[in-house]
Structure formats: structure tokens, C-alpha cells
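Participant: missing the sequence, but the structure's below:
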């Protein structure tokens, strides 16, 4: 699940929700060395050999009453925190605000690579029995579970190189925002270790505390993790069946519809009214069909009564999709359009589907935060009010873009891009 700060690479399509956070790039991460002190019968926090950050040592001491009131024992607390120092990578990454925006076509090329598709197909066979039972137990299609596993950690290939408790303690101590959130996640992580679900030394995850094969935050682990094999542990770190079952349970609890797809790639007719593609208008597939929308493969919609929302991830210059309920369930895992599209497309590819049919017009590059702010300011100056120029694209900005595009005889898709920004600057 995505890091809450969206560092190093921003994927267009929305910000992540708190319950679903994961890291993106983790180059240059250092090895984790945590000294584990001796147990104590009562709380007596000890430092080892001169802490390099006295403020962090003080934070650990002052946090003890909070942990104790949540049921954490002195024995657990001392064993975990004795000698711990802040995670320097966490501090570095939480402070880094990248302006780079990866175009969705580059994101999809990486996320749904041929290598990842082939690996997913191999694992579909290898874990056939487990996946069948998970599908039967939770009603979540196996390829969707596999696709999330592939997206989150490349099927367990990289689950992070940070100790989760050290990372969360660092964030609770040093993060400029959401301090209460990080403190609650830290207490929950301590409780997971104390209950014996994972050893402290094996509690690996991202710099922001996302854990295991499918990158649950501690609070998500508490609410949705599953004990697939009945051994009393919900081990998403070393038990692949537990991790996959936990993912399926998460999707089930958020409304997954069994046996239904996430959406359809579609073709729009000439003269289509792009005001209908606002990302919110919900119609049945039969109603969308009456607007002239067809599947790109020429087949009909299996259930015309299913509701769908028309989504154009790159505006009129890229492929179009009718997104169904399951697409938005995937977005509960990570609230980014590009992520959910990649999961759905990877799931399709794993069970034999082909590449997307539409082409991306790659000159329509997405805007950085500062470029978006500039675009909003220009729209406001030209009388197309979008509200505050804050670098965030919301409904007001899209309405302003559409109004400007209509005034210039352009396709009113409401999509911000470097081409649109250039047009605003030059008038052509």
C-alpha cells in the first residue's frame, strides 16, 4: 500500500488513502541493524552507548505510558527499543518531495511487464490449490489477488528493507504531519510482535511501515489479516497463503463482486460528448452502449445492467475505460487510478488476456505539481475560474479546463497536460 507522502514517483490518478500505503522507489536503502537489549520485568528504558539523537531517545522514553496503556508489556518494549536509533532512510524519504510525474503509459509498461505477467501465470499454477480455497472462502477472484501481490512486492521479490517498528517510531517522532496516525500504527505494530505473529527482527516493510507480501499497514493488518492455515498466526511476512488470504479478505470487506471484472476498455464514437467522462457519472453498461460506446474487442457487455463510470486516464489522447464496482474496490487498496488500472490489467493478462488496444499520445505528458499550479493560475487569469491555484486537480479545475477547451474549439476532456499548458501560455 502506498506511502502516504507519495515520494519519488507520483502516479497520476489520485492520492492514496491512509489505510493503503506503500513505497515506490527504494534505491540505496541501507541494511537494518537493530540491537535488541535484555528483557526487563518492569519498564526501564536503557540506551546503548550514547544515542546519536537524544530527541529520539527522549521520544521513546516518553512514549512508554502510551504503549503501556495499550497493553504493551515492559518486556516487549525494552526488547524492541533498547539501542534503537531513527531510521535515516525514513527521515530522508519523508522529507523528499519529487516534482517528477511518471506518465501512465510508462507506469503500466513497468507494472504490467511481460516478466511480471509470466511470473503471475507460473504462480497461478503453483498456488492453484491455495488460490482455489481462498476464492471459495472469500469470493474474490484469484487473479485479482495475484495481481495485487505482483504489484505490491513483485510476488514477494521485494517487501522492503526497513524494520517496521523502527520506521514507524521514526515517523511518530519526526514526521511533520499526521503524528497521531503514526503513533497509533506504532502501538499496533508493537502489539503484533507481542502477540507472536512475527518476530521483531523479521518485521520487514517499507520506510512508511507497509508490511509483508501485500504491504499492509499495521492497522490494516489488525482489521483484515487472515490465518489461512489455522496455526494461530496471521503471518503476512513468511506465509504466502496467509498474505494472499488477507488480501482477499480486505477486498471482500470492501465490496468485491465475485466473478465480475474490474472494467472494460472501450471505444468512443465520433462526436462523443466528453462532458459525460467526468469520472463520476454512473450509467448502466446498456445505457453507455446507447451513447455509442463499444468494447474494443467487438464483444458485447456480458451484463448490461452492471453500472459503470467512464474513465479517460490520459484524456481524449489515450484509451477509454468503463470502470465497474471492482475497480473502485481495488482503489480502496490504493486510491490511484493508474494503480487500480494496472492491477486490473495485470489480472486479465495473468489469465490469458492481451495488451491494451488503445494508443497513448505520448506528447500529452502529465503536469508536475508546480506546472499544475501555473495552469490553474493561467485559467483564473483568463476568466475560467478554478479556485485556489494549489497544484491539485479536482472537479473545479477540470470544469475550468473544459470551459477553456470549448472556448478554443478543443476536445473538452478536462485533462491537464503539458500540451494544454503550452496552449494556455501561447494561445496555440
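Facilitator: Arrived safely, thanks for sending. Fair warning: this is a prediction, and the values are worked out from it, not measured in the lab.
Participant: CA atoms for contacts and neighbours, from now on please.
Facilitator: Noted.
Participant: spatially central, which residue of the chain would that be?
Facilitator: residue 334 (3.0 Å; C-alpha atoms, centre = their mean).
Participant: grab the nearest non-local neighbour of residue 234.
Facilitator: residue 227 (4.7 Å; C-alpha to C-alpha, 6 or more residues apart in numbering).
Participant: nope, residue 345 is what I meant
Facilitator: residue 112 (7.3 Å).
Participant: the one you found contacts residue 348, doesn't it?
Facilitator: No - assessed by C-alpha atoms under 8 Å, residue 112 is found out of contact with residue 348, at 10.2 Å.
Participant: could you check which of the two has the larger neighbour count?
Facilitator: Using other C-alpha atoms under 10 Å as the criterion, residue 112 and residue 348 rank with residue 112 on top: 24 against 19.
Participant: got the contact list for that one?
Facilitator: When contacts are counted by C-alpha atoms under 8 Å, 6 or more residues apart in numbering, residue 112 touches 342, 345-346.
Participant: quick one: buried ones out of these?
Facilitator: Buried by 16 or more other C-alpha atoms under 10 Å: 342, 345-346, out of these.
Participant: the helices in the stretch 51-200 of the chain, which residues?
Facilitator: Using DSSP state H, counting those that start in this stretch, the helices of the stretch 51-200 of the chain run over residues 54-69, 74-81, 88-95, 104-111, 114-126, 128-138, 142-153, 164-174, 179-194.
Participant: please compare the first structure with the one that follows:
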């Protein structure tokens, strides 16, 4: 598609010339027409081609980025002409008898999820990462109060310590989700805006940055808004680089700190015991908040070991193949889930970090 708005201006100018009481000289008229044609041809060269051609939402977005953030319009047209529509790529999933895509399980769900992140090779990667970046992790702890094992846990779950930064171009992901009627279109439009600002301010090429299916980037898989809000230049080299492990460590620590991490609270989650093998009567998950006294008195749920934290706890259920495992999550557990709003995510970060810490200091 080519932008034709300048044609309106050209037509208006010709009409004004024609309506003039004094007949213009041919030389002047010729110069005006030459300038108009030149201007029209210049603007005709602007336009989005490729997968997002004729996408009016994208045209409006480009114009807004030009007006509000002083982006070069021609450069944005060129960038988006190379973007790919990822909706054309088939999604592979498990299909049930009704032909429906199945992504959720019940019994054994935790065992399957845990196995994707807590395995020997990833544990060894985490131990090595901790050893190589011990000074940086300690500095992050002293500056932000975040225990090293939770930063290490995040990095292991997000990218296996830099092994997997993501296999999709961020510009493709964010353009597809923001311009093609994704249910979270407004969210991803904001992320696309911040991504372009991030790339420009950091002197990065937005057409080549790789990330996840949601447009997250770097060691800690920050989405663009998190980069602008929480990323820090922790190695003080003048560049805030999500692909630099030192900056990633400091940025994750700052994220937790800004989201309410309590440095005085060292307990994050603790195993609980109860009667029976399945917990079905109580609502569970990171959003829940129960009085410890009520859980103990009314439901017989008690921690396996003394819990010094006296505040409300989240009741966490981990469905295993033969029984449900219950845990109690403290305030800092809920802070971890602000990074990814998922109970299993918070628990696998906790368990991976704790396992790496134990193995590092006991082997």
C-alpha cells in the first residue's frame, strides 16, 4: 500500500490556483506542478509492504510514533515491511478426541512442569553461572536485598543461563500480536511502542533482536516495558544490555526490589502437611491469602518445619501423579509471581534456586 494523503493537498493547491482572479503565468504554473508531482512521488515511496501491507492500524501506529516520539517515518515503513505475520505459522499442540487443543492437565501436572526446568544439566549450568558471577550476585544482594538463589532460579527458568534467548524475531511477535486482532492487542501495541524506543535509545537494530513467543528478551526475558522500567546498567559500562549477564543480574534484582521484595524475609515457600492425598476443598494458588492459624485450626494444614513468617500465606497445590503436594508461600513468593503470574512458575523458580544453592555448598 502507498500513502496518498499528499494528493489531497496537491488537488487543493491546484483548485486555489484555478480560482485565482489573476491568470498565473505559465512558468509559475509549471513550477508549482513540478513541485507537487515531486512531492507526491516522494510520499508514494512510503508504505508498508509484505505481510502487513494495507494494515491501517499499523499505518496509524507509525504516524503516532513519528508525531509523539520523533521517529523517522520512512525507517519505520522499511522496518515493518520486513516484519512477518506469525499467525501464518501453525501452532503445534496436543489434540483431544473432540479435536480441541489441550494445554492443561490435572494429575501429574506439576511433575511434568517441574521436569522442564529442574534437571541435572540445568542444575549444573546454574552452579557454574553462580560460580562465575558470584561477585555480581553478592553485589546485587547488598544493593537490593534479593537472595542470589532467586536471581539464579529466574535465569535458569527463563533461558537456561543464556542457552535459549528465544527463536523468534521480536518485531515479528509484537507486530503480529498488536496489529492482527490478538485478544491482548492493546497490551502488545504498548510493548511494540516501548520496544522501538528501547532499540533506538540502546542503539540496537530492532529488525534482528530475537526473543520469546511473547516478545521477551535477554537473559531474564524482560518484555520492553520491563526493560524501560526496571533494567539497569549494573556493570556501569554506559549501556543497559539485557544480553549481558551482569546487567541481567542487577535488572532482575531491581525488578524484585521495585515490586516489594522484603530483604528481611528469607523464607519464600515451605512444604506443608495435611490429612489425605488430594486437596480439593480449598482454593489454592499464588493469589490466595490465608491466616496460618485458620489453616491449622480449621483444616489441619501445618508447615513441615517452623515458619517464622507470621503474615498471610498463599496456599500452593502441586498436583503430582499420586497425591497433591501442599506448600505455604510468603510475601516474597508472591513477589516472584509478579515476574510471571503463575503459581507453578513461582514454585519452580524457588525449587531450582534452592537446589542449586544446596548442591553448590554441599558438594
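Facilitator: That came through fine. Please read all numbers here as calculations on a predicted model, not as lab measurements.
Participant: TM-score for the pair, please.
Facilitator: Once superposed, the chains reach a TM-score of 0.73 (TM-score structural alignment, normalised by the length of the second structure), with 307 aligned residues with a C-alpha RMSD of 3.5 Å.
Participant: on that earlier part again, quick one: map the residue nearest to residue 345 of the first structure onto the second structure.
Facilitator: Aligning on TM-score structural alignment places residue 112 of the first structure opposite residue 118 in the second structure.
Participant: ok, its match to residue 265 of the second structure distance?
Facilitator: Going from residue 118 of the second structure to residue 265 of the second structure by C-alpha to C-alpha, to the nearest Å gives 25 Å.
Participant: circling back: most packed of the helices of the stretch 51-200 of the first structure?
Facilitator: Compared across the helices of the stretch 51-200 of the first structure, helix 164-174 shows the largest average neighbour count, a mean of 26 (mean count of other C-alpha atoms under 10 Å).
Participant: give me the stretch of the second structure that that one matches.
Facilitator: Using TM-score structural alignment, helix 164-174 of the first structure corresponds to residues 170-180 of the second structure.
Participant: chain center to the matching stretch, what's the gap?
Facilitator: Centroid separation for stretch 170-180 of the second structure versus its chain: 13 Å, with C-alpha atoms, centre = their mean, to the nearest Å.
Participant: what does stretch 346-353 of the second structure give?
Facilitator: Chain-centre distance of stretch 346-353 of the second structure: 19 Å, with C-alpha atoms, centre = their mean.
Participant: coming back round to it: hmm, who's touching the match of helix 164-174 of the first structure?
Facilitator: By C-alpha under 8 Å, 6+ apart, stretch 170-180 of the second structure touches 55, 57-58, 83-87, 182, 184-189, 191-192, 206-216.
Participant: quick check: chain neighbours aside, which residue is closest to the equivalent of residue 253 of the first structure over in the second structure?
Facilitator: Aligned by TM-score structural alignment, residue 253 of the first structure pairs with residue 258 of the second structure. Leaving aside its chain neighbours, residue 258 of the second structure sits nearest to residue 230 (7.8 Å; criterion: C-alpha to C-alpha, 6+ apart).
Participant: quick check: the one you found touching residue 251?
Facilitator: Yes - counting by C-alpha under 8 Å, residue 230 of the second structure touches residue 251, with 6.0 Å between them.
Participant: in a helix, residue 235 of the first structure, correct?
Facilitator: No - counting by DSSP: H, G, I helix; E, B strand; the rest coil, residue 235 of the first structure is not found in a helix; it is coil.
Participant: what residue of the second structure matches up with it?
Facilitator: Using TM-score structural alignment, residue 235 of the first structure lines up with residue 241 in the second structure.
Participant: got it, and residue 191 of the first structure?
Facilitator: Under the alignment by TM-score structural alignment, residue 191 of the first structure pairs with residue 197 in the second structure.
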